[in-house]
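no sequence for this one, just the structure:
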């Protein structure tokens, strides 16, 4: 999967690094990408063993699956981060992963060091999870090899001492900041945080709809059952696709430039939106 395809992916499914029997299942779930998690999903006493096992585990996967595989390492400043960077360099050199998710991202320097370890072929996904990360968001978004920003809304609330309800109205400006920073840096649309109860279909639907309205292009998932509904909710509908096809056809017939469609001007930003909707629809496999 190319970086462009990962930029269009709508679902990123977490799977524990120390449960290798689940890695292939996560990749077969229909998710756009699987995030093998060395951070929250692995207890401190199991991290070293999980890290040591991953090169062989990933090496056994087909190349097409490794191209949809991201690794979430431990955050800068933790006792495990330096060893995780060594692992990243090893995996990236073997083309065993497509990229790295960096938790608690708070500076461009952290991303530069990670990019150096990962090499030029790997993409980076910084998680904004703190006030410091939000303050540095433009520098983080502009750092080398960053593909998309992601929002760790639970850690963000903990960092600020917030106690949001299910609506999370207090986080509206924070989510907007991620969308704006992504646009300023010409990144793919950002990735929203997890829905914590995978059995609550109603809340998942509400969160995915909120993400779509707010300009997010994907959502983090913690269970395979979340993948299909999130994928559907974040994709274009039939009416949007029909409109997008008409826009592209009208521009093509006019030979480019500004055209008039149904009495409304169609200029470059509108054409880009139409093209993105069609690219999302063409994405395969679903994710």
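Cool, the structure landed. Remember, predicted model here, so these are calculated numbers, not experimental data.

Could you use CA atoms for every contact and neighbour count after this?
Will do.

Residue 212 belongs to a helix?
Yes. Assessed by DSSP: H, G, I helix; E, B strand; the rest coil, residue 212 belongs to a helix.

That one contacts residue 234, doesn't it?
Yes. Judged on Cα atoms under 8 Å, residue 212 makes contact with residue 234 at a distance of 5.6 Å.

Just want to know which of the two has more residues nearby.
Shown here are residue 212 and residue 234; by other Cα atoms under 10 Å, residue 234 has more neighbours (25 against 19).

for the more buried one, what are its contacts?
10, 208, 209, 211, 212, 217, 218 (Cα atoms under 8 Å, 6 or more residues apart in numbering).

From residue 84, how far off is it?
32 Å (Cα to Cα, to the nearest Å).

next one: residue 222
Distance from residue 222 to residue 84, by Cα to Cα: 22 Å.

likewise residue 44?
Counting by Cα to Cα, the gap from residue 44 to residue 84 is 13 Å.

before we go on, here's another structure to hold up against the first:
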């Protein structure tokens, strides 16, 4: 239970008001789809979005339902309570769980977990300074499998003005804080925020590569074309896999001690990096086989 949510690299948003896009999103090659009841849905359409998603999910086979998360409206909004009721019904039908928008309190996650049921995976979306302050508590809340970063809302809340064409250096400390909070709690690596330019694969590739270097385990997507670019950044290529095997073999031949490979010292941390590369490769191969 929750293994897919823990290991997934790509999370593709789909407006719940467009149920016809759900199957297309599932066929896009992404690991998980996030059906959105929050930002993508106008206030007047919230109830219709819940009904539309329920009908769309009922028509899907069980393996497809297990790849769906629902982004619910934040605590304190008029729609949060009804979202929890609808979420519980979806989870009982096999939907994986929820992305909890604007998460700021562990108590909120306790309530969502209680409402949705023990089988629901939760991904709190850190989108505010209060959410960042509570990151450790959020990461340790029940049924939380990953933290996710809503960097656009975070900038607004913090009064920041990052260069939209640059590297968002101003947000590097925030991203690292989420990586460290996840590690302290023993969670899978967190999920980085969206790249808003859907027609710029180079920007998506740069953003994804930065996320990977910083210790993120995946990224939110808003267009199917971003999925393959994201996977290319996170999935080890043939050269990386071959090198990881060489490191593993060299240490085995050295009896587990320190050795030298290509003029460089190889020790336990290098082996661990190699094993992580092989694990990510195995996940990517499983995705290809399963897709």
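Arrived safely. Nothing here was measured: the structure is a model prediction, and the numbers come from that model.

Do you have the strands of the stretch 151-287 of structure 1 handy? List them.
191-192, 218-221, 259-261, 264-266 (DSSP state E, counting those that start in this stretch).

quick one: contacts of the longest helix anywhere in structure 2?
Longest helix in structure 2, counting residues (DSSP state H): helix 268-290. For helix 268-290 of structure 2, the surrounding residues in contact (Cα under 8 Å, 6+ apart) are 7, 31, 235-236, 240-241, 243-245, 247-248, 251, 257-258.

PyMOL command to pick out the buried ones of the residues you listed?
The buried residues among these can be selected in PyMOL (16 or more other Cα atoms under 10 Å) with this line:
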select buried, resi 7+31+235+236+241+244+245+247+248+251
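
Distance to residue 136 of structure 2 added to the contacts of helix 268-290 of structure 2, as a markdown table?
Putting the contacts of helix 268-290 of structure 2 into a markdown table (distance: Cα to Cα, whole Å) gives the following:
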| residue | distance to residue 136 of structure 2 |
| --- | --- |
| 7 | 20 |
| 31 | 26 |
| 235 | 28 |
| 236 | 30 |
| 240 | 33 |
| 241 | 33 |
| 243 | 35 |
| 244 | 33 |
| 245 | 35 |
| 247 | 35 |
| 248 | 34 |
| 251 | 36 |
| 257 | 36 |
| 258 | 36 |
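
which residues touch residue 195 of structure 2?
Contacts of residue 195 of structure 2 by Cα under 8 Å, 6+ apart are 203, 204, 207, 220, 221, 222.

Residue 46 of structure 2 versus the first one, what's the distance?
Counting by Cα to Cα, the separation of residue 203 of structure 2 from residue 46 of structure 2 is 32 Å.

ok, those two, which is more surrounded?
residue 46 (21 against 18).

Can you tell me the centre-most residue of structure 1?
The centroid of structure 1 falls nearest to residue 191 when counting by Cα atoms, centre = their mean (4.4 Å).

Contacts for stretch 41-56 of structure 2, please.
15-20, 22, 35, 37, 79, 83, 86, 90.

Can you tell me which of these are buried?
Here, 16+ other Cα under 10 Å leaves 15, 16, 17, 18, 19, 22, 35, 37, 79, 83, 86, 90 buried among the contacts of stretch 41-56 of structure 2.

follow-up on the earlier one: give the buried residues for the longest helix of structure 2.
Buried-residue list, helix 268-290 of structure 2, by 16+ other Cα under 10 Å: 270, 271, 274, 275, 277, 278, 280, 281, 283, 284.

can you put those residues in a markdown table and add distance to residue 99 of structure 2?
Output for the buried residues of helix 268-290 of structure 2, formatted as a markdown table (distance: Cα to Cα, whole Å):
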| residue | distance to residue 99 of structure 2 |
| --- | --- |
| 270 | 34 |
| 271 | 34 |
| 274 | 31 |
| 275 | 30 |
| 277 | 27 |
| 278 | 29 |
| 280 | 23 |
| 281 | 26 |
| 283 | 22 |
| 284 | 23 |
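
Which of those residues sits closest to residue 136 of structure 2?
Of all the buried residues of helix 268-290 of structure 2, residue 280 has the smallest distance to residue 136 of structure 2: 25.6 Å, by Cα to Cα.

Which residue in structure 1 aligns with the closest one?
Here residue 280 of structure 2 is matched to residue 280 in structure 1, going by TM-score structural alignment.

Could you do residue 186 of structure 2 as well?
Looks like residue 186 of structure 2 aligns to residue 186 there (TM-score structural alignment).

picking up where we left off before, so can I have a markdown table of the contacts of residue 234 of structure 1 showing distance to residue 230 of structure 1?
A markdown table is the format used below for the contacts of residue 234 of structure 1 (distance: Cα to Cα, whole Å):
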| residue | distance to residue 230 of structure 1 |
| --- | --- |
| 10 | 7 |
| 208 | 6 |
| 209 | 9 |
| 211 | 10 |
| 212 | 10 |
| 217 | 10 |
| 218 | 8 |
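
picking up where we left off before, tell me which two in the buried ones among the contacts of stretch 41-56 of structure 2 are the farthest apart.
Maximum distance among these (Cα to Cα): 21.9 Å, for 22 and 79.

before we move on, back to that, quick check: helices, which of the buried ones among the contacts of stretch 41-56 of structure 2 are part of them?
Per DSSP H, those map to helices at 22, 83, 86, 90.

And the longest helix belonging to structure 1, what does it pack against?
In structure 1, taking DSSP H as the definition, the longest helix is helix 238-254. Helix 238-254 of structure 1 sits against strand 259-261, helix 268-282, with contacts defined as 3 or more Cα pairs under 8 Å, 6 or more residues apart in numbering; DSSP states H and E.

Out of the ones you listed, the one nearest residue 168 of structure 1 is which?
helix 268-282 (27.3 Å).

ok and the closest one relative to helix 238-254, angle-wise?
Orientation check (axes from the mean of the first three to the mean of the last three Cα atoms, to 10 degrees): helix 268-282 of structure 1 against helix 238-254 gives 120 degrees.

Distance from the chain centre to helix 268-282 of structure 1, please.
19 Å (Cα atoms, centre = their mean, to the nearest Å).

Could you find the closest non-adjacent residue to the equivalent of residue 146 of structure 1 over in structure 2?
Following TM-score structural alignment, the counterpart assigned to residue 146 of structure 1 within structure 2 is residue 144. Nearest residue to residue 144 of structure 2, sequence neighbours excluded (Cα to Cα, 6 or more residues apart in numbering): residue 122, at 4.5 Å.

who's in contact with that neighbour?
Contacts of residue 122 of structure 2 by Cα under 8 Å, 6+ apart are 97, 98, 99, 100, 109, 113, 143, 144, 145, 146.
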